[in-house]
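need coordinates for the below:
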Amino acid sequence: MQAVGYFLQVAVRYLGFFSISTKQWWFSTNTLKTILFFVFALLFISHKVHADNFNKYFIQEVTVCYDDVGGLTAANFFEQKCEQVSLDKVEPTSKLIWIGTSFDLDLPKLTDKPLGLFFSAKASGEFYLNGQLIGSNGTPSLTKEGEIEGVMDTVIYVPKELIKKRQNEWVVKLSAHHSRHTMSNFISFAIFTQYESPQDIVLRNYLPSFVPLGVLFIGFVFSCALAALQSKRQRNVLLPIFALLVALQLLVEVSRGLISYEYSFQDTRLLAILLLSILSGQCLLLYTIRSFVRQGQWIWFALSMSFTLVIVYFGATIEDKTVLAFQIPAGICLLITGYESYRKHALAIQHATAFFVFSVAIAAKPNAFLDIYYYYFVAFLLVFFSIQHAVAYKVEKSQKLLAQANAQRLQHALDEYKEQQQPSKIKLNLSGKIEWVSSDLICFVKGARDYVEITLSDGRCLLHNEGLAIMEDKLPATFLRVHRSYIANKHFIQSLEKLSSGGGNLSLTTGDSLPVSRRIMPKVKVQLN
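Have a look, this model is predicted:
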């Protein structure tokens, strides 16, 4: 949790909203709590909406007839001897396609809202129920020229008076001349449900995905902040690129519930999702190789990418290809981090555990993974990697500050040694003359408005016509500012007494006593130690 907190501090500082003080850290922590509250609230609401499973009737098995000459009608469809298949196995052709089935539907069990037929397919269609035309989506035809292209998702209003309790006959006339690819299912859904916008029905299924979308967006901003703050040697831009690619993939996925588009665009949309999945998978792979592989990084990446593309090419459906495009790189990342864990590489065991959980989730439910789990687990990986980067940045910053402090102490010691070996000469502007005084003879300097009083070891007190700040810049490293009005030569310091007020008294070997301010007291103690 400290790493998470530090990670948030880094991002807030980069954005310039707050400086990291105790009070403002409390504020940023409570801001985080507020954000998490709304995230979990959205997750709960989306779950409730998603779980609001009002009564539906799914068409699963249909009879399929292919019409070469346009002689089939809804009236004579069930007189034909055609093939019976599951709905998702219906194949598109250059002919007219008729599908139909009979079903029982007890209408009183349904909602009292208007009834509709939600139909999702890469085709134009005319819909018949019990011999009556109830609607169309575009215009199906024997030829491409005669077809008017329909949309991918449509809802057809179903008059309740047409519904019978027994033996309802449902027939659809289809053509798909504008379909560009055949990598995805020809027909996705056919559902009798309450009548509403098709985008509302689709979006309800995607609503839980807005939670990981928010996580991806926040992760993108934070990882950009970390990349900007880190040194060039430690900077890794792959993490924000990874977050951006997955967020774009999710947006393309959700776009089906936001806009209505013609069915010919469906495979283009799925190809875009596949391409983004390939890119995000390779970005994850390159991130892991750069983090854990010491030699031949680009060779390992080229071999792994080639292997991934070959496996993706042989995927049966575009959905399988999309899962494999990320599953294979994640598996390779698991092997790399697992091997590095065996070799006791720092942080490898944490990465290996994260990739193992991800791989098990895919293996457990590969078919449901893309729709349900994918973006949640990718968001989990992004949060995990971001925390690791925050930890790395904190370590790097601590090491940098330590190195700077060591360098300053070394330089200070060298300056003091040089001053001891060969004391510098200080030019003093006295009344009417200029005098050069060796620095090792000066006991302390006291500010007197625009002048300074310089006390020497021989007991003399000289009045120099420059301010204390200018004098401080001229004095060598053997001198220490102990008060806003006093600078002492460390060689003449005998003891330091701490007072109850927080300040102190500095006793010199000359018998003089100088005040030490409470603000400068810690610095004086460090210098004297």
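
make it CA atoms for all contacts and neighbour counts henceforth
OK.

can you give me the end-to-end distance of stretch 450-466?
Length of stretch 450-466, first residue to last, CA to CA, to the nearest Å: 6 Å.

check which residues of that stretch are buried.
Buried residues in stretch 450-466, counted by 16 or more other CA atoms under 10 Å: 452, 453, 454, 455, 456, 462, 463, 464, 465, 466.

same check on stretch 299-315?
For stretch 299-315, a neighbour-count test (16+ other CA under 10 Å) marks 301, 304, 305, 308, 312, 315 as buried.

tell me the contacts of the third one?
Think residue 305. The neighbourhood of residue 305, defined by CA atoms under 8 Å, 6 or more residues apart in numbering, consists of 282, 329.

three-state assignment of it?
helix (DSSP: H, G, I helix; E, B strand; the rest coil).

how near is it to residue 519?
Distance from residue 305 to residue 519, by CA to CA: 60 Å.

repeat that for the second one.
Residue 304 sits 59 Å away from residue 519 when distances are taken as CA to CA.

same deal with the last one?
With distances taken as CA to CA, residue 315 is found 70 Å from residue 519.

need the strands for the stretch 51-200 of the chain, in chain order.
57-58, 61-67, 83-86, 96-103, 115-121, 124-129, 132-137, 153-158, 168-175, 187-194 (DSSP state E, counting those that start in this stretch).

make a markdown table out of the ones you listed and add distance to residue 147.
Shown next, in a markdown table, are those (distance: least, CA to CA, whole Å):
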| stretch | distance to residue 147 |
| --- | --- |
| strand 57-58 | 27 |
| strand 61-67 | 15 |
| strand 83-86 | 25 |
| strand 96-103 | 10 |
| strand 115-121 | 15 |
| strand 124-129 | 8 |
| strand 132-137 | 11 |
| strand 153-158 | 17 |
| strand 168-175 | 8 |
| strand 187-194 | 18 |
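
one more, for comparison:
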Amino acid sequence: MVAHDHLIFNIVFSMTTRILLSKFCFILCLYSGFGFAQSLVSINLDSVTICPITSQSSVMPSFSEAECKTAHASQIDPQNKALWVKTTVNVAEDMLKDKQPHSVYLSGKAASKVYFNGHYIGSNGSPNAIPNLEQVGKIDAMFYVPAKLIKPNSNEIIIEMSSHHGFLSLNSPLNFIGFGIYSAPTYFIQRNLGVSIVPLGALLLGAIYFLVASFNPRKRANSLLFLLMTSFASLQLFAEISRALYSYPYPFQDVRLLLIVSLSFLFGMCLLSFVVLKLKKSKPYWWILTGGFLTLLIVWLIPGFDPKTALAIFVPSVISATLLTMQAIRTKSKEWALYALLFVLFSFTIVLTLTTFHDALFYYIISAVLIVLFILQARKLNQEQKDKEAEQALVAKLQFKLEQNQQKTEPSSIKINSAGKIEIITSDHIVFCKAAGDYVEMNLKNHQQRLFTGSLKELESTLPNTFLRVHRSYLVNVEFIHSLTTTSLKQAKTSAAGFLQLHDAMEVPVSRRIMPTVRNFIKQN
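Have a look, this model is predicted:
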């Protein structure tokens, strides 16, 4: 079982490690943002004019009305209202020389109509000041811009937008407004899809392994927790990349964000449960429920779904790090110190990467943490298995000594039917037994023989453990073993791996399969 577990662990660990390392340089390239910047440019964020729409009329304003204001692009919020937005985008001459089709790219929670340099170029849904009249748009949309409308340098973009069909109020309902090469709405999100697919594969591979491992009763509790953690992280990652796979209606964004935070919270609770159960705390459910309540409270109070996602794991991680550090200090154990260091580093990493923790980086960190936890847990289980085997060997040795002493003081007896009478033979008089068809030939120390009616296996079950099977046809009383030789003193040709020299020049063969067991037994005794 230990060898089998080692094999599976090595396969999973090596595959996961290779997958993660093979993409490391790729991740750095993607996160540099170089390629992205070459094909997509943002609007001028510092100069955006916003005008509220107070009636059903869709007439474009002059943007000089009293209710209009100039603000930063982050102030654009069409949630539960309708707006007109005017901004500009600078198009470099180099971008126009490539002769590729271009478009306005709008990513966010809104229905919209877009005008480029005074010309209507398309709509995403149908915005309206009246909620019931709004037609829901997609979360990401591209609006083709005819080449004749594009001017070098400054270009005007006017957008009519509304967002009445969400049930969450987000701090940043719009993610991006810009200009770039025309493509599918999800193209610019898919550019980073490869980075996220790598940890998804690693997490799914881990989930499959822990699902199989959970069928082992000895490792079921920890395997189930690891299965839940890898499953929650996989589902959370899939929820993250779903936007790159499909441009869904914008109200689904609220569902997606809640799902991501919920899965992050469940992962954090599994992490805390793992630590509490490993520490064998009294009233473990009290610790888990208290940690869960504290996490929910903090997540509820902190605004923004990106911080919520990070804190849903950060709080359980800090609690775990605190408990493990206290345990390491109290016990002065290297094992607990390793666990404490892991969770301290994990918590510290969350703080350092708070703004990008929910992105692909999160899943690489999670994969790394789970791999380290898996290694530490596997080492612990293997050591426990070795200790258990050593204890079993010691118990078997003590049992053997007890049966040796019992054979000397109160030997077991066997009843033999011979010539119409019943003869009782004690085990301390039997040197070895040899299978002979439907009978077993018992060789006694006085060189006499008796026949036992039955198989060698049946006889073996009635004799004490001081009798050792050395061949499929031979059973030997270890009290009469003198030595083990590789050649026979009586036979010139034989296929046996060795021979046991017994009492008064008696000899029995040892099979190749059982030879290591016999040799080990003689060394120990």
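
check contacts around the residue nearest to the spatial centre of the first structure.
Nearest residue to the geometric centre of the first structure (CA atoms, centre = their mean): residue 219, 2.6 Å. Counting by CA under 8 Å, 6+ apart, residue 219 of the first structure makes contact with 240, 243, 382, 383, 386.

between those residues, which sits nearest residue 404 of the first structure?
residue 386 (26.6 Å; CA to CA).

contacting residues for that closest one?
Residue 386 of the first structure sits in contact with 7, 219, 222, 223, 239, where contact means CA under 8 Å, 6+ apart.

what's the helix or strand for it?
According to DSSP states H and E, residue 386 of the first structure maps onto helix 374-421.

so what's the residue count around residue 214 of the first structure?
When neighbours are counted by other CA atoms under 10 Å, residue 214 of the first structure registers 14.

which SS state does the counterpart of it in the second structure fall under?
Using TM-score structural alignment, the equivalent of residue 214 of the first structure in the second structure is residue 201. Classification of residue 201 of the second structure by three-state DSSP places it in helix.

ok, now the one 4 residues further on?
The three-state label given to residue 205 of the second structure by three-state DSSP is helix.

one step back: any idea how far the residue nearest to the centre of the first structure lies from residue 385 of the first structure?
9 Å.

likewise for residue 118 of the first structure?
Residue 118 of the first structure is 41 Å from residue 385 of the first structure, by CA to CA.

what about those two, which has more around it?
For residue 118 of the first structure versus residue 385, neighbours defined as other CA under 10 Å are more numerous around residue 118 (23 against 19).

which ones are touching the more buried one?
Shown in contact with residue 118 of the first structure (CA under 8 Å, 6+ apart): 153, 154, 155, 156, 189, 190, 191, 192, 193, 198.

please name the nearest non-neighbouring residue to the third one.
Among residues not flanking residue 155 of the first structure along the chain, residue 118 sits closest, at 4.4 Å (CA to CA, 6 or more residues apart in numbering).

the second structure: which residue goes with the one you found?
Per TM-score structural alignment, residue 118 of the first structure is aligned with residue 105.

residues contacting residue 53 of the first structure?
Listed by CA under 8 Å, 6+ apart, the contact set of residue 53 of the first structure is empty.

please apply the same query to residue 443 of the first structure.
Contacts of residue 443 of the first structure by CA under 8 Å, 6+ apart are 454, 455, 456, 457, 488, 489, 492, 510.

checking it next. Helix, strand or coil?
Three-state assignment for residue 443 of the first structure (three-state DSSP): strand.

and it, how close does it get to residue 462 of the first structure?
Following CA to CA, the distance that separates residue 443 of the first structure from residue 462 of the first structure is 12 Å.

quick check: neighbours shared by the two?
By the contact definition CA under 8 Å, 6+ apart, residue 443 of the first structure and residue 462 are jointly contacted by 454, 455, 456.

what is the nearest of those residues to residue 357 of the first structure?
Of those, the one sitting nearest to residue 357 of the first structure (CA to CA) turns out to be residue 454, at 72.0 Å.

what's the counterpart of the closest one in the second structure?
By TM-score structural alignment, residue 454 of the first structure lines up with residue 442.
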